[in-house]
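Novice: sequence and computational prediction follow.
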Amino acid sequence: MSTTLQAGDILSRLPHRHPMVLLDRVEDLNYGKSATGIKNITISDPVLQGHFPNNPVYPGVYMIEASAQLCGLLLGSPAGEDGPVLGYLASVRKFKFVTPVHPGDVLNIQARAGVSHANLADFSVDIKVSGKIVASGSLALARIDPDPST
């Protein structure tokens, strides 16, 4: 069964807050398997003020971070009873950026879970704009169990 998460649902499941929560919506979330995240790129994104003046290009590192947040949601549970997911980006491999992303673009981030080893989970990611791949690669997240005493 797939799940859709709106902004409030995302905030309840990730520890990130403004300005670092980067997903606007999550569609087709199949915990532990795959998900599609949506990120709307707008001229009001603070990072675009300086990247680059008169030629705004959305930074690749932000695309990787948005992808990592989506992968972090895949580590969670359907009811979200575990609270915020504490998955730290552990590795970025073979990430390629094919086409620049500009204000007005909508990132369609597709993440698929791969092999997991102990507390390390691998994911493959494709990022598309209007159905065309703009970036792709592999990420690994380390799941950190929250300290129950805090």
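Specialist: It's in. Residues are numbered from 1 along each chain as shown.

Novice: hey, let's count contacts and neighbours off CA atoms from now on
Specialist: Noted.

Novice: got the buried residues for stretch 10-20?
Specialist: In terms of neighbour count (16 or more other CA atoms under 10 Å), stretch 10-20 has its buried residues at Ile10, Leu11, Arg13, Leu14, His16.

Novice: that stretch: end-to-end distance?
Specialist: The first and final residues of stretch 10-20 sit 12 Å from each other (CA to CA, to the nearest Å).

Novice: so how far is it off the chain centroid?
Specialist: Between the centre of stretch 10-20 and the centre of its chain there are 11 Å (CA atoms, centre = their mean, to the nearest Å).

Novice: and for the helix ranked longest in the chain, what's in contact with it?
Specialist: In the chain, taking DSSP state H as the definition, the longest helix is helix 60-74. Here helix 60-74 makes contact (CA atoms under 8 Å, 6 or more residues apart in numbering) with 13-14, 21-23, 26, 29-37, 39, 85-89, 97, 109, 111-113, 123, 125, 139, 141.

Novice: ok, structure two:
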Amino acid sequence: MIDLAAKALEALPHGPEFRFLDNLLRLEPGKAGVGEYTVRGNEYFLKGHFPGSPLFPGVLLVEASAQLAGTVAQTDPDIPPMSGLKLTAMRAVKILGSARPGEVIQLEAYITGRLGNLVQARTMALVNKLVVMQAEITLSGEMPIEGSMES
């Protein structure tokens, strides 16, 4: 499982400046995952959010959970990975708390449905075991063409 988790993290399309998933703690391929991100305090966006009292932005909690959901979706053993997988919709988003430098954000993602190139997931973020964000998200990407060299 460790090799699969490492491979899944390497497959994230985001550059290191915009990757909000440090580790996968649990991975049920194609179904669910738990990951974490440590707020380091030196992230560029914290300088202005908010000066003197930095908070990890709530919208980036959603992004972090989408990165985890994408990682989970791309490891489904029955469905080939999609290229260009990205966050395309958010519903029922609730920002219930925050994360500060030095805190670890635990992320959870559960795939709730798939239809063609769409992936739906229920996600949450926790800090110190308290839920700070909940969201239902949709990801979309490009399906490999059957018979092509990509599949």
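Specialist: Sure, I can see it. Model, not experiment: these values are computed from the prediction.

Novice: which of the contacts of helix 60-74 of structure 1 are buried, as a PyMOL select command?
Specialist: This is the PyMOL syntax for the buried subset of these, where burial follows 16+ other CA under 10 Å:
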select buried, resi 13+14+21+22+23+26+29+30+31+32+34+35+36+37+39+85+86+87+89+109+111+112+113+123+125+139+141
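
Novice: where in structure 2 does the longest helix of structure 1 fall?
Specialist: On structure 2, the counterpart of helix 60-74 of structure 1 by TM-score structural alignment is residues 58-72.

Novice: mean deviation of the matching stretch from structure 1?
Specialist: Stretch 58-72 of structure 2, aligned to structure 1 and superposed, deviates on average by 0.9 Å (mean CA distance after the TM-score superposition for structure 1).

Novice: which residue in structure 1 aligns with Gly141 of structure 2?
Specialist: Matched by TM-score structural alignment, Gly141 of structure 2 corresponds to Arg143 in structure 1.

Novice: now do the same contact list for that match.
Specialist: Listed by CA under 8 Å, 6+ apart, the contact partners of Arg143 of structure 1 are Leu75, Val85, Leu86, Gly87, Tyr88, Asn119, Leu120, Ala121.

Novice: give me the spatial nearest neighbour of it, chain neighbours excluded.
Specialist: Gly87 (4.2 Å; CA to CA, 6 or more residues apart in numbering).

Novice: how close does the one you found get to Val98 of structure 1?
Specialist: 27 Å.

Novice: about what we covered before: and the residue nearest to Arg143 of structure 1, what pairs with it in structure 2?
Specialist: In structure 2, Gly87 of structure 1 lines up with Leu85, judged by TM-score structural alignment.

Novice: what strand or helix carries that match?
Specialist: strand 83-95 (DSSP states H and E).

Novice: tell me how many other residues crowd Gly72 of structure 1.
Specialist: Burial measure for Gly72 of structure 1: 25 neighbouring residues, criterion other CA atoms under 10 Å.

Novice: same question for the one 3 residues further on.
Specialist: Burial of Leu75 of structure 1 is recorded as 19 neighbouring residues (other CA under 10 Å).

Novice: structure 2: strands as residue ranges?
Specialist: Remark: strands assigned in structure 2 by DSSP state E are 23-28, 32-38, 83-95, 104-115, 118-127, 130-142.
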